[in-house]
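*Asks:* Return a 3D structure for these sequence lines:
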Amino acid sequence: MAETEHGTARQAGLLQPVVAGMLAAVVGFASSFAVVLQGFAAVGATPAQAASGLLALCVVQGPLAALLSWRWRMPIITAWSTPGAALLVATGMPEGGFPVAVGAFLLAALLIVLAGLWRPFGRAVAAIPPSLANAMLAGVLLDICLAPMRAVGTMPLLALPVVLAWALAWRFARLYAVPLAVAVAAAVILLATPLPGEALSDILPRPEWVAPRFTAGAAIGIALPLFLVTMASQNVPGLAVLNANGYRPAPGPIFTATGLASALIAPFGAHSLNLAAITAALCAGRDAHPDPARRWVAAVAGGLAYVALGLGAGFAVAFIAASPPLLIQAVAGLALLGALSGALHSALAREAERIPAILTFVTAASGLGFLGIGAAFWGLLAGGALLLLERGRR
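*Replies:* The predicted structure follows:
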């Protein structure tokens, strides 16, 4: 009898982190896949290339998380860069189309590898004031976060149910607010705008090779901001979540591994992989398992679940391609409100750096394009120059 109870306890102990990991994968995918697909489309990807990029992200980030977690016995969750995808939406199609964007993805991945391997470079990146990095991110996010209100003004009967569902879920079950908004949006689209039969006729995702092209404008306007946004808004918070739960992984090997994985999938249309932050909290906290030494199982389970979710990439792309674009943008904007709030809070936290941060924010949000380089870079440059002038005055 005692042996049976002990066996049941062991089974329940394994079930808890497995369920937590699968929940983290479903929440992470449902909360931001629309942003990722919007980003790919904005820089010129065809629906097939967008499906290939989403598939590559899922089938590589899942095993990568499982491998890292098993290797160090820590819940190391990897994810795609949602703020990076929002950056692509704000940047728009580069001259030369999607192959040029893919070249920028590859350069950003190599910068992440460099940050992991070469400590002086990693320290130089860490020396960028967080206020400016977060202000740049907030400027990138602002336009897409306005989409829900634009959708309500343009198509209130379609958009209002989505926004109200998100608001009610945010009040009572915040973790499920964006997935519920996605579900309501899908129901509204199916009821109000029936999809043509051919839209879902071929939904099996296939990897598509995109030969990268390299240009100076994309290197400065896409690759560098993508690298900085990924490091500042994903990798650093991801490490903070692990540290807060008692885990102390060496950041260098993690950056190197995620950078190499990002370089591997870039030619298939995918942008950056990095440490997860929000979904990492689901796997690193007590809810995953009372024993911190067994929470790594949650990360392994979540990684395997991402592989299964990746097989639905073709359906996700086909559904979004046949849906009202503004409504999809509204869902993406709701998904990024939390990121915008956190970025603004961090950008304005230090009084001495507020004006340079605000300059960075408004420049990045302006959509300024100059010399083929997007507004995110110019915002960081403008704010950095003003901060140096202020420090020189002092």
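*Asks:* C-alpha only now, for contacts and for neighbours.
*Replies:* Will do.
*Asks:* residues near Leu57, how many?
*Replies:* Leu57 has 28 neighbours, counted by other CA atoms under 10 Å.
*Asks:* Please name the residues that touch the spatially closest residue to it that is not a sequence neighbour.
*Replies:* Nearest residue to Leu57 in three dimensions, chain neighbours excluded: Ala270, at 6.2 Å (CA to CA, 6 or more residues apart in numbering). Counting by CA atoms under 8 Å, 6 or more residues apart in numbering, Ala270 touches Ser52, Gly53, Leu54, Ala56, Leu57, Val102, Phe105, Ser262.
*Asks:* quick check, Ala270 in a strand?
*Replies:* No - per DSSP: H, G, I helix; E, B strand; the rest coil, Ala270 lies outside any strand segment and is coil.
*Asks:* Heading C-terminal from the longest helix along the chain, find the next helix or strand.
*Replies:* Using DSSP state H, we find that the single longest helix of the chain is helix 2-42. Sequence order places helix 47-72 as the next helix or strand after helix 2-42, per DSSP states H and E.
*Asks:* Please enumerate residues in contact with the very next helix or strand once past that following helix?
*Replies:* Using DSSP H and E, the helix or strand that follows helix 47-72 towards the C-terminus is strand 78-80. By CA under 8 Å, 6+ apart, the residues outside strand 78-80 that reach it are Leu57, Gln61, Gly62, Leu64, Ala65, Thr258, His271, Ser272, Leu273, Asn274, Leu275, Ala276.
*Asks:* want to put them side by side, so please do this one too:
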Amino acid sequence: MDQHRVSELSAAAAPGQAITTGLLASFVGFGSSFAVVVQGLVGVGADPAQSASGLLVLSVGMGLLGILLSLRYRMPISVAWSTPGAALLASTGAPEGGFAAAVGAFLVVGALIVLAGLWKPLGRLVASIPSSIANAMLAGVLFHLCVAPFLAIAEIPALALPVVLLWAVVARFWRLYAVPAAVLLAVALMFWQGAGPSPPVGQLWPQLTLVPPVFSWSAMVSIALPLFLVTMASQNIPGFAVLQANGFQPPSRPLIVTTGVGTILAAPFGGHAINLAAITAALCAGPDAHPDPGRRYIAAVATGVGYILFGMIAVAATAWISASPPLLIEAVAGLALLGAFGSALGNALTSPGERDAALVTLIATASGMSFAGIGSAFWGLLAGGIMLALRRLKP
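*Replies:* Next comes the predicted model:
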């Protein structure tokens, strides 16, 4: 498209187009995965107040960073929480030392992200992990939550079956709206049955809860290392790829360092990881946001504003999750992660020569095994790496 035509389209397209797209992206990003985030924080020992604090600080943090980076570089740089990382937490279990040890691991994750941005050898080392192994570990992490919708249908059919059916119908026509629609229906069913939360209005005001960190070796290995790898491989690298596919050339070092610093600041209040977005980045960076690429950063700014606003309902969202049957929340989270699971599984099994190693990684991770206080994600990664090394060993 020539420059003259772009100018004509830009003149015709009001800023409202970019703003609307950005707000839609924030609704999709928050509505489709906040249950996963809360489930992950609860999984590593957070109480309702700490979970609400983590959801709040992540929402506000990724909103502010998205606004600042987009305005600084005039690019649609969308920032998000690590949804695969939250799924990892949900399947890991509370570490020795409780949620305080998990917070210590979150701080280490932030430091590693900053180091990966500043020190190129670490970034290259993360990028050198075979894609099949990294994706197999992610698929194993997501497996437990992805089977939850079907387990929920068997145990609580009156609640789960309508949610799953609505998700399937909406996904057929408007895939982006499928999970938010399922969340809204689940909320409605809970209130219809009289099981919804009813905290006093004064308690719905967002509050931050400071958690003094505890550093333990088992939490570093079972939480910090897998969370760092999942966040880099499943969020930051695809986030750059989406921007580049739409013609943008974002500077890698300042973006990675900024998200790492954001993670460090969010960790003491329960936030597990802040990183570049992929799905919402595709919404804001594409031509639907604005015909002129130079104006698409407005959509990312609007997304950041939307995330901050959604953060204000963190207490209410966490209260609803706390009052809901755990299996129903896992079912909603599983629906949100089915696409990520399918993508990870497909990428893990693409290479025939690495398939055995990928399968070992996936099965070991999905098993939920814990040995020496270290969770299954680490052991799956280690087992797959050994299998791959043996495969490549020359006779």
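*Asks:* follow-up on the earlier one: closest to Val113 of the first structure out of the contacts of strand 78-80 of the first structure?
*Replies:* Thr258 (7.7 Å; CA to CA).
*Asks:* can you pull the contacts of the closest one?
*Replies:* With contacts defined as CA under 8 Å, 6+ apart, the neighbours of Thr258 of the first structure are Leu64, Thr78, Ile112, Val113, Leu273, Asn274, Leu275.
*Asks:* could I get the residues you listed as JSON lines with secondary structure and neighbour count?
*Replies:* Formatted as JSON lines, these follow (DSSP: H, G, I helix; E, B strand; the rest coil; neighbours: other CA atoms under 10 Å):
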{"residue": "Leu64", "secondary structure": "helix", "neighbour count": "24"}
{"residue": "Thr78", "secondary structure": "strand", "neighbour count": "31"}
{"residue": "Ile112", "secondary structure": "helix", "neighbour count": "30"}
{"residue": "Val113", "secondary structure": "helix", "neighbour count": "24"}
{"residue": "Leu273", "secondary structure": "strand", "neighbour count": "32"}
{"residue": "Asn274", "secondary structure": "strand", "neighbour count": "29"}
{"residue": "Leu275", "secondary structure": "strand", "neighbour count": "29"}
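*Asks:* For these, give me TSV that also has distance to Ala151 of the first structure.
*Replies:* Shown next, in TSV, are these (distance: CA to CA, whole Å):
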residue	distance to Ala151 of the first structure
Leu64	37
Thr78	32
Ile112	36
Val113	40
Leu273	30
Asn274	31
Leu275	32
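*Asks:* Is Pro37 of the second structure in contact with Leu88, as I believe?
*Replies:* You called it Pro, but residue 37 of the second structure is Val. No - Val37 of the second structure is beyond contact range of Leu88, at 10.0 Å (criterion: CA atoms under 8 Å).
*Asks:* more neighbours, the two?
*Replies:* Higher neighbour count among Val37 of the second structure and Leu88: Leu88, with 32 against 28, using other CA under 10 Å.
*Asks:* Could you say which helix or strand holds that one?
*Replies:* helix 83-92.
*Asks:* So which elements touch that helix?
*Replies:* Helices and strands touching helix 83-92 of the second structure, as assessed by 3 or more CA pairs under 8 Å, 6 or more residues apart in numbering; DSSP states H and E, comprise helix 34-43, helix 131-146, helix 225-231, helix 376-392.
*Asks:* most packed of those?
*Replies:* Highest mean neighbour count among these (mean count of other CA atoms under 10 Å): helix 131-146, with a mean of 28.
*Asks:* quick one: that helix to helix 34-43, angle?
*Replies:* Taking axes from the mean of the first three to the mean of the last three CA atoms, to 10 degrees, one finds that helix 131-146 of the second structure is oriented at 90 degrees with respect to helix 34-43.
*Asks:* superposed on the first structure, where does helix 131-146 of the second structure end up, distance-wise?
*Replies:* Helix 131-146 of the second structure, aligned to the first structure and superposed, deviates on average by 0.5 Å (mean CA distance after the TM-score superposition for the first structure).
*Asks:* residues in the first structure matched by that helix, start to end?
*Replies:* Helix 131-146 of the second structure corresponds to residues 130-145 in the first structure, going by TM-score structural alignment.
*Asks:* any idea how far that stretch is from the chain center?
*Replies:* Remark: stretch 130-145 of the first structure is offset 14 Å from the chain centroid, using CA atoms, centre = their mean, to the nearest Å.
*Asks:* before we move on, what about stretch 58-76 of the first structure?
*Replies:* 17 Å.
*Asks:* Residues in contact with that stretch: which ones?
*Replies:* Contact with stretch 58-76 of the first structure is made by 77-80, 242, 247, 249, 254, 258, 261, 265, 273, 275, 280, 283-284, 293-310, as judged by CA under 8 Å, 6+ apart.
*Asks:* Show me what counts as buried in the host helix or strand of Ala171 of the second structure.
*Replies:* Per DSSP H and E, Ala171 of the second structure falls inside helix 157-173. Applying a neighbour-count criterion of 16 or more other CA atoms under 10 Å, one finds Leu159, Ala160, Leu161, Pro162, Val163, Val164, Leu166, Trp167, Ala168, Val170 buried in helix 157-173 of the second structure.
*Asks:* my read is Pro194 of the first structure is in a helix, agree?
*Replies:* No - under three-state DSSP, Pro194 of the first structure sits outside any helix and is assigned coil.
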